[in-house]
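> just coords:
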């Protein structure tokens, strides 16, 4: 089977990098230069450079364009023990992301982990963006929603929120791949929204309000999960847990709180937020309490609902 043009372009630039013609920090041909020199479409040139980024060979830096990346210490290639499949690639990518964060996942790293050449991965996964979609789908398949679910709208909304929370806690990198404004349009993600809308379907609320509720609740869960993910990343990068980080700021904190400018903060000094699961339950309970009051008002105005 003839390889697509973007892979030939990527191979040519890769060869220049591997032979030393392009060294770490050197600029590689821009997409406009590739279009001009080779007469290909902009989409082809863009995809060629994306392949090199996926492999960890180049990085894009503001003001410098796309340059050759300084290589990591060589990873020991493992002998393949199974046939290479999309599922194996996704499983390996998930393991790397769980252990080291999403930023550690590159096509070159996965190839080393799987004991194959980087280009062989592209026969199964189109690139980094496609891999991220597959990761989201795999996680959501791990956390299915029951049908029909528990009785009552509140129990259903509690369940879907906790299922999503477990997915985020199991895979802390997941919030990076979930967007409320540009959602991943895959069946597994759409099923969560459909399930939530079904839970809200019989409530005496306008359709627009039900939609806002179906978007607000997962946004609340994702927002808390993103905070957990940021803390996980900070611990990995600094080697300090949250308590140790606050300890290093002890003198600065005491000075600020002792200034008299922040009396309410001073009153809770020393109380740190460590139980994020409890914070999720607090936020979820208060949110649904508010929704229940809204429904009572709507019911008294002529609608009907059930708990």
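Arrived safely. Computed from a prediction, not measured in an experiment: that's the story for all the values here. Numbering: from 1, shown residues only.
> Every contact and neighbour count from this point should use C-alpha atoms.
Noted.
> in the longest helix seen in the chain, what's buried?
Criterion DSSP state H: the longest helix present in the chain is helix 207-238. Buried residues in helix 207-238, counted by 16 or more other CA atoms under 10 Å: 210-211, 213-215, 217-222, 224-226, 228-229, 231-233.
> What of stretch 85-97?
Buried-residue list, stretch 85-97, by 16+ other CA under 10 Å: 86, 89, 90, 92, 93, 94, 96, 97.
> same deal with stretch 240-258?
The neighbour-count check on stretch 240-258 (16+ other CA under 10 Å) flags residue 257 as buried.
> ok, now which ones touch residue 150?
Residues counted as contacts of residue 150 (CA atoms under 8 Å, 6 or more residues apart in numbering) are residue 156.
> That one: what secondary structure?
Following DSSP: H, G, I helix; E, B strand; the rest coil, residue 150 is assigned to coil.
> Quick check: it vs residue 82, distance?
According to CA to CA, to the nearest Å, residue 150 stands 41 Å off from residue 82.
> likewise residue 203?
For residue 203 relative to residue 82 (CA to CA), the value is 51 Å.
> Neighbour count for the two, which is higher?
The residue with more neighbours, out of residue 203 and residue 82, is residue 203; 19 against 9, by other CA atoms under 10 Å.
> Would you verify that the more buried one is located in a strand?
No. Per three-state DSSP, residue 203 lies outside any strand segment and is coil.
> how close does it sit to residue 218?
Between residue 203 and residue 218 the computed distance is 18 Å (CA to CA).
> In addition, the following structure is provided for comparison:
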């Protein structure tokens, strides 16, 4: 058959096309994401992306920001705006689509292209597949528009990334009334930051300490920390240093989130399953007797939990700050 002789992605496309045509995947059902395609068929990210792109080109599926790629309805008529996803270069002039920006629409592909939609689609891709999967072309494909139409709203990928970071920080506002105790204030902000990193694994590696991006929605975190520590007697420089220490501590642990997500997608093994494959090599090393403490730990076992690791380190850092502020560390 042609699918068997052609590139690998064509065989996957043929299989998914058949599942759609036979009704196994009904209109509105989610089709496998790129990550699921990688896992099920053992292909690279580029191949998985090409599969979904081809299905969208054939009009079999459409991207729904915040949901994923779903099977397209089959009862659409040519007079409806949905075909814009198949012919983006002729269906996206700036007149009729932009004039209907405020009008309700049954499908996101029929809505006017806006900066908010572009940013939401980019965040959705980054959350599911990592920041490396985000490109102007990929975001345009998710929205069913021509790549060049994005540049009317955002200059380039760097500008898009800045908008993405600003958007996710705005998701997690600090409370209007902070706790009275400095330790509670600092801990609250640190945990909100960790929650953001957990929700968006790409965020931590995207942020920089040495070349900080000007993210307006992130500035309240800095202001909050400075206020909590400066009012307790630290000068502003030391308070800001303490803020950077806590920020980079959370970020340093969180950078493992995206790399683990990528490794799991490529290998098909979660961290525990991967560690199981390393047991023979570890036992061989420990059998030399050179590492008695590690041997004892291996006997009892150790469960690496990033949330627990974050919590342990956060409390120790707060204890140290309490000493700096001439207080007894909380227990």
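Yes, it's here. Just so it is clear, the structure is predicted and the values come from calculations on it, not from any experiment.
> would TSV of the buried residues of stretch 85-97 of structure 1 with secondary structure be doable?
Shown next, in TSV, are the buried residues of stretch 85-97 of structure 1 (three-state DSSP):
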residue	secondary structure
86	helix
89	helix
90	helix
92	helix
93	helix
94	helix
96	helix
97	helix
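> Columns distance to residue 139 of structure 1 on top of those, output as JSON lines?
Shown next, in JSON lines, are the buried residues of stretch 85-97 of structure 1 (distance: CA to CA, whole Å):
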{"residue": "86", "distance to residue 139 of structure 1": "15"}
{"residue": "89", "distance to residue 139 of structure 1": "14"}
{"residue": "90", "distance to residue 139 of structure 1": "10"}
{"residue": "92", "distance to residue 139 of structure 1": "13"}
{"residue": "93", "distance to residue 139 of structure 1": "12"}
{"residue": "94", "distance to residue 139 of structure 1": "9"}
{"residue": "96", "distance to residue 139 of structure 1": "14"}
{"residue": "97", "distance to residue 139 of structure 1": "12"}
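> what sits against the aligned residue in structure 1 for residue 200 of structure 2?
Per TM-score structural alignment, the equivalent position to residue 200 of structure 2 in structure 1 is residue 171. Applying CA under 8 Å, 6+ apart, we find residue 171 of structure 1 in contact with 97, 98, 139.
> Not counting sequence-adjacent ones, nearest residue to the second one?
Right, residue 98 of structure 1. Leaving aside its sequence neighbours, residue 98 of structure 1 sits nearest to residue 171 (CA to CA, 6 or more residues apart in numbering; 5.8 Å).
> Also the last one?
With CA to CA, 6+ apart as the criterion, residue 139 of structure 1 has its nearest non-adjacent residue at 6.8 Å, and that residue is residue 167.
> Name the SS class of the one you found, please.
Residue 167 of structure 1 - assigned by three-state DSSP - is helix.
> again with residue 209 of structure 2
Going by three-state DSSP: residue 209 of structure 2 is coil.
> Return the residues in contact with residue 272 of structure 2.
Not one residue lies near residue 272 of structure 2 by CA under 8 Å, 6+ apart.
> residue in structure 1 matching it?
Aligning on TM-score structural alignment places residue 272 of structure 2 opposite residue 243 in structure 1.
> quick one: residue 14 of structure 2 and residue 2 touch, right?
No. Contact criterion CA atoms under 8 Å: residue 14 of structure 2 and residue 2 do not qualify, at 9.9 Å.
> So if I had to pick from these two, which one is more boxed in?
More neighbours surround residue 14 than the other of residue 14 of structure 2 and residue 2, with 16 against 9 (other CA under 10 Å).
> any idea how far the more buried one lies from residue 48 of structure 2?
To residue 48 of structure 2, residue 14 of structure 2 is 13 Å away according to CA to CA.
> and if you look at residue 3 of structure 2?
Distance of residue 3 of structure 2 to residue 48 of structure 2, given as CA to CA: 16 Å.
> One more: residue 21 of structure 2?
20 Å.
> Tell me which of the two has more neighbours.
Each of residue 21 of structure 2 and residue 48 has its neighbours counted (other CA under 10 Å); residue 48 has more, 24 against 12.
> The more buried one: which element?
According to DSSP states H and E, residue 48 of structure 2 maps onto helix 45-57.
> Go through that helix and flag the buried ones.
Those would be 45, 47, 48, 49, 51, 52, 53, 55, 56, 57, for helix 45-57 of structure 2 by 16+ other CA under 10 Å.
> Tell me the first helix or strand C-terminal of it.
Downstream of helix 45-57 of structure 2 (by DSSP H and E), the next one is strand 61-64.
> The helix or strand just after that next one packs against which elements?
Once strand 61-64 of structure 2 ends, the next helix or strand along the chain (criterion: DSSP H and E) is strand 68-71. With contacts taken as 3 or more CA pairs under 8 Å, 6 or more residues apart in numbering; DSSP states H and E, strand 68-71 of structure 2 sits against strand 61-64.
> Mind giving me the packing neighbours of the strand it packs on?
In terms of contacts (3+ CA pairs under 8 Å, 6+ apart), strand 61-64 of structure 2 is packed against strand 68-71, helix 136-143.
> now these as CSV including mean neighbour count?
Output for these, formatted as CSV (neighbours: other CA atoms under 10 Å):
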stretch, mean neighbour count
strand 68-71, 20
helix 136-143, 21
